[in-house]
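Enquirer: sequence? don't have it. structure:
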């Protein structure tokens, strides 16, 4: 196969940071090319250079596309050449229909008048092509994230895509939706669509990729031809992090102390449908120094349980009893939950965990402003001192705590969220998908932090969709299905098979 894309010696510099340093990438016509690396390695920056988000002249190096020099001044230029990028944060308008989203900015119109018949006819063709059975008139906010990904791909196909770039396409999807999306990418390959896929899920990379390029610290480390040969995850990880990581989960001494957090008879109804119980009859406990997991399928009620405990952030008619260190805990508001010693690292860090346009300094001190103020007046010098302390302790990769959080990689953003709650000095932390969307190196650092928290005598309740993660990190695991707990397993007896059997036999 001939090269469809060649990127040669790409260098991109931001103030104080060289994000890309002489990166080379060659993508062959008709292949699936995986781009992997740690958070902050430069993968997304490289794709922004390619797609024109960072226009020609703002970087050094050359791009050849279909054998011709490519000097894109913006996304519109690259899209005209059939290069379409689908970002991790989907660019859909929730209150518009599927058809309207597919052709947004590319409307089927004559003399400024929409041709709705053609819009819906063409939408139906595209939806059939991606395997989505919903009607074109369905509002996007009425379909799940997995289907929204398919709408994005249909939108790309409407623009005569030749090179499709997918940035973490399965990060927020269930196992079933992830496999369906990967099957679609393989099907598009048979139709002549070339794909670049950025992913931290190495099992998925190994399944679909013809070629794998590894980037570390802004430079190309290796390019692996995966056709016709077995490429191990250990090989990829070694190139990604620059060291062997045969032990994915750090060892720790497991020691459970006094009873720290107890919940009994917890019930939560849906915020809009008062007759629908989302969480019911849930009871559990966490001892000091324990890491306790909650396993379950998407939609089982895990996040709803966590949010309802943390200041009743979700649901109505919440009832039940919660105790911290044997005493009734007032969790009726977020402020009271924090005062009681509870912290919640949300599943969606960008939407609910951070103020993206604010600085690292502001975000870290946000949950405990009393710690950096006197008589209601913020002490900015003290705030900077605190932020610097956590920047160093957590290994947040940034030249300054005055950097805006939006400019950080996913792993570093997660470290800022954790720093925010550690500054509040909680006894009990609820971690909801704490490693979602971050690479194996950053995951290991988060795992070490969790172990340090438990060693300090704090309690950790860990929600994760990755069962190997729960099995590798937790002392006990509760299994949740359809809003209630259906089993409890000790680490010694837990396995993926036992967890799934509890779910399916409930």
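Expert: Nice, thanks for sending it over. Since the structure is predicted, the reported quantities are computational estimates derived from the model, not experimental observations.
Enquirer: alpha carbons only for contacts and neighbour counts from here, please
Expert: OK.
Enquirer: Which residues does whatever helix or strand residue 189 lives in contact?
Expert: Using DSSP states H and E, residue 189 maps to helix 175-190. The contact list for helix 175-190 (Cα atoms under 8 Å, 6 or more residues apart in numbering) reads 30-32, 130, 146, 150, 170, 194-195, 204, 208.
Enquirer: for comparison:
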């Protein structure tokens, strides 16, 4: 790591209506350094990197690159200063190819027209350099979220930037792909690239990061050397208190079977999924990327048609061909990709909280606004969602608070069965503990929860039983009393 400072951000201020997002924040980065940026959702991490990326313009403060003061007044200015950002929410164009996305806005030309042959050849070389088995001619909409994440990474690297920002880059990729990502990062830092790394996964920081800077409520808390700092110290810096309880789970004997699925097959990624869910329990679904977990739940919720198999709700055959059918059976699904499959980003928190229960406060053309506000307020309070008001655009909230709104929206439908697909993806430790506590209270009150998660500690600590999926089938099931290990799960997931 060089002694010369690559990036300095001094006294950065940024505000939005009702929110002081950044209040005099400082940050610095050296060449060849991986510098973690930590903080709870809403702490200002994403706002700070959007200022660096030219998406937002700071009201106060200065940015220096290699000692020279620069004006970053737009995305192009950021790129011109050698900065690339991989955002937490993917920004690829779904109906364009992988090659077109990688070279968007800088396509090679031949005779005044886009040279598609050269573009695909260059994209293929980049993909091969980083050992990615993705066709440059494939449409992004046909890729898995994990594959889309890897395309984002290649696109950012292709700019040959001096400063690379990664915002939750491992949130939807497999352990094997994480290893590849870290190898790529190590290769880049050897070339002098400085990397800003945002993640809520503490074990990743210990593996890959040199220093860590913590923000809280839009203010700078401190910068530490990772190897000299404990997890408890970092959590205390982030939340401003000791987090005495992280996973909250009170186990009790579950009730009768409320959902049973037998040999569900969709002709694509689901090839014979079978499981059962009892009243008042949480079952976890583990498996590698592409195992068919999310696809199985989409069949159960009526988003994807299943070709064969049977679904029983409360021991009676259920015909579920649409989400409306599923809701009649009191089933709710919080999807993995909240941006593409759940949120209305240009609408308010109140709108996003109540959209599934319109009949509760709309009668013909009459809207009971007080009732609508009561419903939204109840679930904002229940999930401890941080928002200046119900009128705030949900797109202006942090990712974790958007997730809380999504969970609250489906709780408003009063489901008996709640499916949570990656419920804490991109969520900080404080918000995670709040979501875990809420899940625990819901099952104590009799709700039944299906949780899909790529975080095995979450699966192990929150589930009554764990189903493991492999190649579209349920490969096995463990009970929490069996003292399940991550190795046992991975053995079934990879067989």
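Expert: It's in. Small disclaimer: the values here were computed from a predicted structure and weren't measured.
Enquirer: Got a TM-score for the pair?
Expert: Scored against TM-score structural alignment, normalised by the length of structure 2, the superposed chains reach a TM-score of 0.92; 492 aligned residues with a Cα RMSD of 2.3 Å.
Enquirer: rewinding a little: show me which of the contacts of helix 175-190 of structure 1 is closest to residue 278 of structure 1.
Expert: Taking Cα to Cα as the measure, residue 278 of structure 1 lies nearest residue 146 of the contacts of helix 175-190 of structure 1, at 21.6 Å.
Enquirer: neighbours of the closest one, just the number please.
Expert: 18 (other Cα atoms under 10 Å).
Enquirer: surely it meets residue 171?
Expert: No. The pair residue 146 of structure 1 / residue 171 is not scored as a contact, 10.2 Å apart, by Cα atoms under 8 Å.
Enquirer: Residue 118 of structure 1: what's it in contact with?
Expert: residue 108.
Enquirer: Just want the angle from whichever strand or helix holds it to helix 175-190.
Expert: Assessed by DSSP H and E, residue 118 of structure 1 sits inside helix 116-130. Counting by axes from the mean of the first three to the mean of the last three Cα atoms, to 10 degrees, helix 116-130 of structure 1 lies at 100 degrees to helix 175-190.
Enquirer: after helix 116-130 of structure 1 comes which helix or strand?
Expert: With elements assigned by DSSP H and E, the helix or strand that comes after helix 116-130 of structure 1 is helix 145-158.
Enquirer: For that next one, name the packing helices and strands.
Expert: strand 83-86, helix 98-102, helix 116-130, helix 175-190 (3 or more Cα pairs under 8 Å, 6 or more residues apart in numbering; DSSP states H and E).
Enquirer: can I get the ones you listed in TSV with distance to residue 2 of structure 1?
Expert: Below are these laid out as TSV (distance: least, Cα to Cα, whole Å):
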stretch	distance to residue 2 of structure 1
strand 83-86	17
helix 98-102	31
helix 116-130	26
helix 175-190	15
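Enquirer: can you give me the strands in the stretch 151-300 of structure 1?
Expert: Under the criterion DSSP state E, counting those that start in this stretch, the stretch 151-300 of structure 1 contains strands at 163-167, 194-198, 211-216, 219-225, 259-269, 277-287, 291-295.
Enquirer: Could you dump these into JSON lines with distance to residue 93 of structure 1 and mean neighbour count added?
Expert: Shown next, in JSON lines, are these (distance: least, Cα to Cα, whole Å; neighbours: other Cα atoms under 10 Å):
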{"stretch": "strand 163-167", "distance to residue 93 of structure 1": "19", "mean neighbour count": "24"}
{"stretch": "strand 194-198", "distance to residue 93 of structure 1": "23", "mean neighbour count": "24"}
{"stretch": "strand 211-216", "distance to residue 93 of structure 1": "33", "mean neighbour count": "23"}
{"stretch": "strand 219-225", "distance to residue 93 of structure 1": "35", "mean neighbour count": "17"}
{"stretch": "strand 259-269", "distance to residue 93 of structure 1": "28", "mean neighbour count": "20"}
{"stretch": "strand 277-287", "distance to residue 93 of structure 1": "27", "mean neighbour count": "20"}
{"stretch": "strand 291-295", "distance to residue 93 of structure 1": "32", "mean neighbour count": "26"}
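Enquirer: for those strands, which one sits closest to residue 486 of structure 1?
Expert: Per Cα to Cα, nearest to residue 486 of structure 1 of the strands of the stretch 151-300 of structure 1: strand 277-287, 9.5 Å.
Enquirer: Tell me where the stretch 351-495 of structure 2 has helices.
Expert: All helices of the stretch 351-495 of structure 2, identified by DSSP state H, counting those that start in this stretch, fall at 369-382, 399-411, 429-444, 456-462, 486-493.
Enquirer: try the stretch 201-350 of structure 1
Expert: Applying DSSP H, counting those that start in this stretch to the stretch 201-350 of structure 1 gives helices spanning 202-208, 233-241, 302-309, 334-339.
Enquirer: what helices or strands is the first one leaning on?
Expert: Looking back up the chat, that one is helix 202-208 of structure 1. Applying 3+ Cα pairs under 8 Å, 6+ apart, one finds that helix 202-208 of structure 1 makes contact with helix 175-190, helix 233-241.
Enquirer: out of the ones you listed, deepest packed?
Expert: Mean neighbour count, computed with mean count of other Cα atoms under 10 Å, is highest for helix 233-241 among those, reaching a mean of 18.
Enquirer: winner for burial among the helices of the stretch 201-350 of structure 1?
Expert: For those, the highest mean count by mean count of other Cα under 10 Å goes to helix 302-309, at a mean of 23.
Enquirer: what comes into contact with that one?
Expert: So helix 302-309 of structure 1 is contacted by 268, 278-279, 294-296, 313-315, 318, 331, 344, 347, 430, 432, 463, 480, 483 (Cα under 8 Å, 6+ apart).
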